[in-house]
Every structure is written in C-alpha cells, then in structure tokens.
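K.L.:
build the 3D model from these lines:
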Amino acid sequence: MSEATASPARGSTGGPDTDRRTQRAPFEIGVLADWAAPIGLVVVLVVFTVLKPSFFSIDNIEGILTASAALIVLAVAQTFVVATAGIDLSIASVMTLGIVVLGQLYKAELPLAVAMLGAIVVGLLAGLVNGILVAFFKITDFVVTLGMLSAASGLALILSDGQPVQVTERFLFTISLDGIWIVSWIVVVALVIAVIAYLVLFRTRFGTHVLATGGSPEAATATGISTARVKIAVYAIAGSLAGVAAIIVVSRLGSTPPAPNTSYLLNSVAAVVLGGVSLFGGKASIFGPVCGALLLTVLVNGLTTLSVSEYYQPLSVGVVVVAAAYLMRFQK
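P.N.:
Coordinates of the predicted model:
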C-alpha cells in the first residue's frame, strides 16, 4: 500500500498537516507518472536541440512524425488489449503478415485497394483467433499471442518465400510523402485513428465495457457485461489496426519485407507503459500512448543524429521504459 493510502502509525501525534505532507509526495509522483510521456517528449526534444541545433529542423521533425505513424497505430491497438488486463505479443508479427499479404496480392496483379484490404482482413482474422483462444478456451493471453507471434512470422515467410515484393504505386508514395505542411497523410491517418479510438474508449458503452472488464472481470460479469465478447473484440481491433500499420510501413518502404521487426512489438508495449496505461487493466489513455510513441521515435532519431551507435538505442529505450514502470507504482 502506498503512503497515500496507508493508515497513521499507532501512537502517532501528527495532525492533519502531517497527514497532508505524507500524502503530497506520492500524489505528485502519481501525477508525474500519468504525464510521463508528454513530459519526457518535451525534455528529449529540448536536450537533443541543445546538443544538436539542426535536430529541430523542419525536415527532421517531418521525418520523425512520418516514422512514428506506424508505431502510433500499434500503440493505440495495444492500448485496447492492455485496458482489459491483457497483452498482444503478436502485434508486430501480424503486421508483418499483413505486409506480406499485401505484397502477394499486389504481385498477383489485383487492385491496390484489394491488396490493402487483404492486409487488414488477415490482421482481423489473426486478432479473432487470439481473442477466441483467450476468451473461450481460457488460455493465457501471453501464451496465445506468443504462439501467434511465431505462427504469423512463419506464415509470412512461407507466403513470401522469404522474398520482398516491390510495391511501386503512386498512391502509396503520395500518402507517405505528401500531406499538410510537415504532417504527411499517413500521420494524419494515425492521428484520426487515435481520435476515433479515444471516442470509442471513453464516449461509448463498448469503451465502458472494456475498462470494466480490465478493472474487475467478476464485477463486469455481474452487471451483465459479456467479458468474453469484449476480449474477442479488443484483440480483433488490435489485429485490424496491425493491418493498417502494415499499409503504412509499405507506403514508407515501397516494398514488403517478410522478416518481422521485433522493435515494433517492444516499442508498442513501451509506448503504452510510458502513456500511463495500467498493465493491470481498468485504466487507459490514448493521448499518453501517442506521446509515448512519439517519444520513442524522437529518442531513436536523436541518438542517430548525434551519431550514437545503434547498439545503444535499445538500451536507452529499455531505461526509459523501466523508469516509467517504476513511476506507475505511484499511480492513483
């Protein structure tokens, strides 16, 4: 129990002022935990700008925003799952499978719209499998999504034979390179998804059911909420958004690499932790994980700009995440 909720020791002579003093520090740390991502984002922007003034150039900021688009979508997807006290370890591999499916459909000379839809549909199907196994077969989410991680990665390699497909469509280049000032269209898509996710999570009955399921499944069931359906839905949402992230990645690369990028998995979880979302469920945020995704992208970009070896980049991300996890102990 934190100091904010602990009872005064026996024989204590401290009055109300003493109680307020003992409560103030944990409360302030709890507020810091809730705002760790936006505060951290501002801090790293200032630090890297001081160390390398060219870091804050228009071109570099535009590059950071574009690079963060896929991670923002994955962080939003992961938020829905974590809000139910679950986790999706397969999200990056499902995204890779979506990338490969898009490439194979495009290679078969199907319309680009069909190929893009295929990426989303395969993500949806993978999410449904995850959700059904977790909700109805009562298999731990960690085991289910770890299995899907391996299955999706293997299927991506089988379908592609380990070879990428070049996707040279003007539409994809346009949404990646063009936009509104320094905000490319793929960033606009990511932000629109974040806004929709916020409205769904905090302005609809379904969002209330998601938070209730994560907060107390027993109490949620007692009030008539089908927690099984809620869990299936959140995993389906996560899978579908992984498909959207696949389209974003292909638009940036112009190809469909079949090898899974584990950094997307680690960073999606890290962005959620930095965003103040409780890993125990029942408490969520959309603004926080979006800022967390931006923070991690800025961190990697800044270290690259300073010519720091890429071997130190995962270390820096790990330190930031552990610090954020420590602050979560004081959350209200």
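K.L.:
when you work out contacts or count neighbours from here on, use the C-alpha atoms and nothing else.
P.N.:
OK.
K.L.:
gap between the residue nearest in space to the middle of the chain and residue 228?
P.N.:
Geometric centre of the chain, nearest residue: residue 75, 1.2 Å, by Cα atoms, centre = their mean. Relative to residue 228, residue 75 is positioned 22 Å away (Cα to Cα, to the nearest Å).
K.L.:
thinking again about what came up before, so what's the residue nearest to the centre of the chain up against?
P.N.:
268, 269, 271, 272, 289, 290, 293 (Cα atoms under 8 Å, 6 or more residues apart in numbering).
K.L.:
and the first one, what element?
P.N.:
Residue 268 is located in helix 262-274, with elements delineated by DSSP states H and E.
K.L.:
contacts for that helix next, please.
P.N.:
Residues outside helix 262-274 that contact it (Cα under 8 Å, 6+ apart) are 36-37, 71-72, 74-75, 78-79, 89-93, 279, 288-293, 296, 321, 324-325.
K.L.:
here is a second sequence; please produce its structure as well for comparison:
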Amino acid sequence: MIRTLLAAGAALCTLALAACGDTGGTGQARNGVWAAGSSTVFPFTTRVAETFSRNQGGATPRVEALGTGGGIQAFCQGIGPATPDVANASRRMTASEFDMCAQNGVTEIIELQIGYDGIVVATARSGASFDLRLQDMYLALAKEVPVNGALAVNPATQWSQINSALPAQRIQVYGPPPTSGTRDAFLELGMGPGAERLPELAALKASDEDRFEAVSHTLREDGLWIDAGENDNAILQTLTRTPGAVGVFGYSFLEQNRDAVKAETIDGIAPSVETIADGSYPLARSLFIYVKKAHIGVIPGLQEFVNEFVSDASAGRGGYLEDRGLIPLQPEELARQRQIAQSGTAMARPE
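P.N.:
Below is the predicted model:
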C-alpha cells in the first residue's frame, strides 16, 4: 500500500546542495522516499516500495504515476524535500531535461537501467488479429501521410485501407498522452522507423531531418488516435468494452492481463521475454530510474531503497519484479548497475 509521506518535521538543513532551512517552499521536511514518473515503471517501483517497507520498517515510499515527462519535470525542479528523490522513466533522460535539472541546481544525477519492457499493440482476445508492419502503424496513425507523392492529412479510416491483409474495421487506437515515456518510445521505435520505409519520407529524412522528425512523430488529431491518460489499466478496460479497439501500452500490463487481451505481431514478431530481451521485437525498450545524489544520506532510506531496486532479489532473473512483468537485464549488466548505485556515479549529459 502506498501512503503519502510528506510529514511535518524539522527543516532539512543538512541537504548538501541547498541553503540551510530550505524546504523547497513547503515548510516541511520528509521522512521517507518519494518517486514519481512513468506509469510503466510505477508497478515495479510500487513493488520495491512494499518490499523495502516490509524489510526496513519505517515509512512506505510515496510513488506517483505522472508519466515519464511529468516525473522528470518534477524531479528537475531543484534540491529539497519539495521535489522527488527518484524519477521513474520508460525512456532515457534527454539532453534538454538534463539541462533543465542543471539550471535548477540538480547537478548530480545517478542513472540506473532497471530492465527491459516492450510496447505492445493489443486487442481484446475476442477481436480480429493483426500482423502489423511498422509502415502500417505509421500510415494508420500519422497526422500526415504521402498521398499522390505529397504529404497530406491522413485520409485512412479503416485498417484495410492501409494494408488489404488487415481487418476491414475502423481505426480506433487508444494510447498514452504526450507526457508519457511510452508514447515517446512508441514514436521513436515505431512511427519513425515506419515512416522511413516509405520512399517519400525516406527522401525527406535525407534532405531535412528536423522536418522528417516533426512529421513522423506527429499523431493524427481527428479522433482515431485517442489519448487515454497515464493509466494503462484504463486502456485495457477500454479494449474489452469497445469492439475493434486497439491499445498501445507496456508489455508488463499485457502479462498481467492475458486473459482479457492479446498482443499483435509487429513485422511478424510477437512480444515475449525472449524477443524483448534480445532486441528482435521492434518495440523493445529499456526502463530507468534517476536518483538525486544530493538527497542520498539526507532523505531517510533513499540509498537502501535504490539498493533494493537493483538487487538480485528484485531486478534479477527470477526476482519479484520479473513476476510483475519486468524483463531482467543480463546478470553482468545488473551487476554493473548495482555498482553505479553503490558508488553514486553521476551520469554524463546525454548526447
């Protein structure tokens, strides 16, 4: 169970990079860990929080699902108890986010890869099956597509108009909002590569890469792509209630709900532990947590919480996060992440 842990107490005067008495404007100190961000990482962090609290005692960490972008935004607001200690992310922090952190005094950030996940395109178990190609997803979901050699507003309303092998049913896709790392990864791993397979857009990328990225990363706005919020469970429920609907969400949610929904293949490859871990599934991605180094040793339990997150019992093969749907790192890679956590090695600015 997750409890809010903004407890009144003595001012956090020992915070290394903050002025004495600075509590981030709240007038309160904290006696427990605060993590915020990705809805995909949320169930994993929640599980770690439960185990940490049971083993360590004391306050249960506060965990919030704000989306990757929202979590990093909150994390980067500064040093002090009014800001999260940990940002959960379903993609790597960007250079602009790193710079925002630095501008606000968050100058040492520990980046930890916790495992892998895949983005699935799913339907209700009772629905028609799809064998999607990356270019099919682009042509179905992009705001602009090639029409007679030029870019135009997407005219397609049925999947079979994109590819005659797909079902003759309305395009109706429920997916994550712009603040979500899942959406960022879907655009990067699915829409961009799908666009590149079309000659007109391949030529655009060669001549104007910025324009190509803007076009390939812009989803249609005519109601056939529906932002479904940060709660992936809401998408799952929609699929079971809406005949013909398609959903985009993390593989871990699929694993927990295979009785109700099924994943469609992408380029003939189904998402699985094996295909995501080896990278053969086109929409495979890495998951991260970011830790504010200045809060370690100040926020009670933060170092221990991070250690628990990257322990073999948690993130290792056969660990309790694998039961929740996390696809573990290779043992040697997890050991490297554990060393980063224990040494407090700060990340470099992303390229």
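K.L.:
TM-score of the superposed pair?
P.N.:
Their TM-score after superposition, calculated using TM-score structural alignment, normalised by the length of structure 1, is reported as 0.27; 157 aligned residues with a Cα RMSD of 6.9 Å.
K.L.:
tell me where structure 1 has helices.
P.N.:
Ranges of helices in structure 1, per DSSP state H, are 16-34, 36-51, 58-83, 91-107, 112-135, 141-160, 170-177, 185-203, 205-215, 217-222, 227-253, 262-274, 287-305, 313-327.
K.L.:
now the contacts of residue 75 of structure 1 in JSON lines, with distance to residue 201 of structure 1 and neighbour count?
P.N.:
Formatted as JSON lines, the contacts of residue 75 of structure 1 follow (distance: Cα to Cα, whole Å; neighbours: other Cα atoms under 10 Å):
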{"residue": "268", "distance to residue 201 of structure 1": "18", "neighbour count": "31"}
{"residue": "269", "distance to residue 201 of structure 1": "18", "neighbour count": "27"}
{"residue": "271", "distance to residue 201 of structure 1": "18", "neighbour count": "30"}
{"residue": "272", "distance to residue 201 of structure 1": "15", "neighbour count": "32"}
{"residue": "289", "distance to residue 201 of structure 1": "14", "neighbour count": "33"}
{"residue": "290", "distance to residue 201 of structure 1": "15", "neighbour count": "28"}
{"residue": "293", "distance to residue 201 of structure 1": "19", "neighbour count": "32"}
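K.L.:
and those, which two are furthest apart?
P.N.:
269 and 290 (11.7 Å; Cα to Cα).
K.L.:
other SSEs contacting the lengthiest helix in structure 2?
P.N.:
The longest helix of structure 2 (DSSP H) is helix 42-56. Contacts defined by 3 or more Cα pairs under 8 Å, 6 or more residues apart in numbering; DSSP states H and E place helix 42-56 of structure 2 against strand 62-65, helix 302-309.
K.L.:
among these, which is nearest residue 202 of structure 2?
P.N.:
So among the helices and strands packed on helix 42-56 of structure 2, strand 62-65 is nearest, using Cα to Cα, at 36.4 Å.
K.L.:
next structured bit after the closest one?
P.N.:
Scanning forward in sequence from strand 62-65 of structure 2 by DSSP H and E, the next helix or strand is helix 68-75.
K.L.:
what's the next secondary structure element after that following helix?
P.N.:
strand 86-89.
K.L.:
quick check: residue 297 of structure 1 touching residue 64?
P.N.:
Yes: counting by Cα atoms under 8 Å, residue 297 of structure 1 does reach residue 64; the two are 6.5 Å apart.
K.L.:
hang on, the earlier thing: with distance to residue 103 of structure 2 and mean neighbour count added, can I get the helices and strands packed on helix 42-56 of structure 2 in a markdown table?
P.N.:
Shown next, in a markdown table, are the helices and strands packed on helix 42-56 of structure 2 (distance: least, Cα to Cα, whole Å; neighbours: other Cα atoms under 10 Å):
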| stretch | distance to residue 103 of structure 2 | mean neighbour count |
| --- | --- | --- |
| strand 62-65 | 24 | 22 |
| helix 302-309 | 24 | 20 |
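K.L.:
need these in TSV (columns: distance to residue 252 of structure 2).
P.N.:
TSV is the format used below for the helices and strands packed on helix 42-56 of structure 2 (distance: least, Cα to Cα, whole Å):
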stretch	distance to residue 252 of structure 2
strand 62-65	15
helix 302-309	17
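K.L.:
out of those, which gets nearest to residue 210 of structure 2?
P.N.:
strand 62-65 (30.9 Å).
K.L.:
circling back: ok, so of the contacts of residue 75 of structure 1, who is nearest residue 214 of structure 1?
P.N.:
Closest to residue 214 of structure 1, out of all of the contacts of residue 75 of structure 1 and judged by Cα to Cα, is residue 272, at 14.9 Å.
K.L.:
and that closest one, how far from residue 194 of structure 1?
P.N.:
Relative to residue 194 of structure 1, and taking Cα to Cα, residue 272 of structure 1 is found at 13 Å.
K.L.:
now do residue 317 of structure 1
P.N.:
Residue 317 of structure 1 is 23 Å from residue 194 of structure 1, by Cα to Cα.
K.L.:
cool, and residue 92 of structure 1?
P.N.:
Remark: distance between residue 92 of structure 1 and residue 194 of structure 1 (Cα to Cα) = 18 Å.
K.L.:
the more surrounded of the two?
P.N.:
residue 92 (29 against 21; other Cα atoms under 10 Å).
K.L.:
disregarding residues adjacent in the polypeptide, which is nearest to the more buried one?
P.N.:
Take residue 92 of structure 1 and drop its neighbours on the chain: the residue closest to it by Cα to Cα, 6 or more residues apart in numbering is residue 265, 5.1 Å away.
K.L.:
what is the burial count for the one you found?
P.N.:
By other Cα under 10 Å, neighbour count at residue 265 of structure 1 equals 22.
K.L.:
quick one: it and residue 313 of structure 1, what's the gap?
P.N.:
Counting by Cα to Cα - residue 265 of structure 1 and residue 313 of structure 1 are separated by 15 Å.
K.L.:
for the spatially closest residue to residue 120 of structure 1 that is not a sequence neighbour, give me its contacts.
P.N.:
Closest residue to residue 120 of structure 1 apart from its sequence neighbours, by Cα to Cα, 6+ apart: residue 243 at 4.0 Å. Each residue near residue 243 of structure 1 by Cα under 8 Å, 6+ apart is listed here: 94, 95, 98, 99, 119, 120, 121, 122, 123, 124.
K.L.:
try 7 Å
P.N.:
Counting by Cα atoms under 7 Å, 6 or more residues apart in numbering, residue 243 of structure 1 makes contact with 95, 98, 119, 120, 123.
K.L.:
what's the burial count for the second one?
P.N.:
Yep, that's residue 98 of structure 1 we're talking about. There are 36 residues near residue 98 of structure 1, going by other Cα under 10 Å.
K.L.:
nice, that's everything, thank you.
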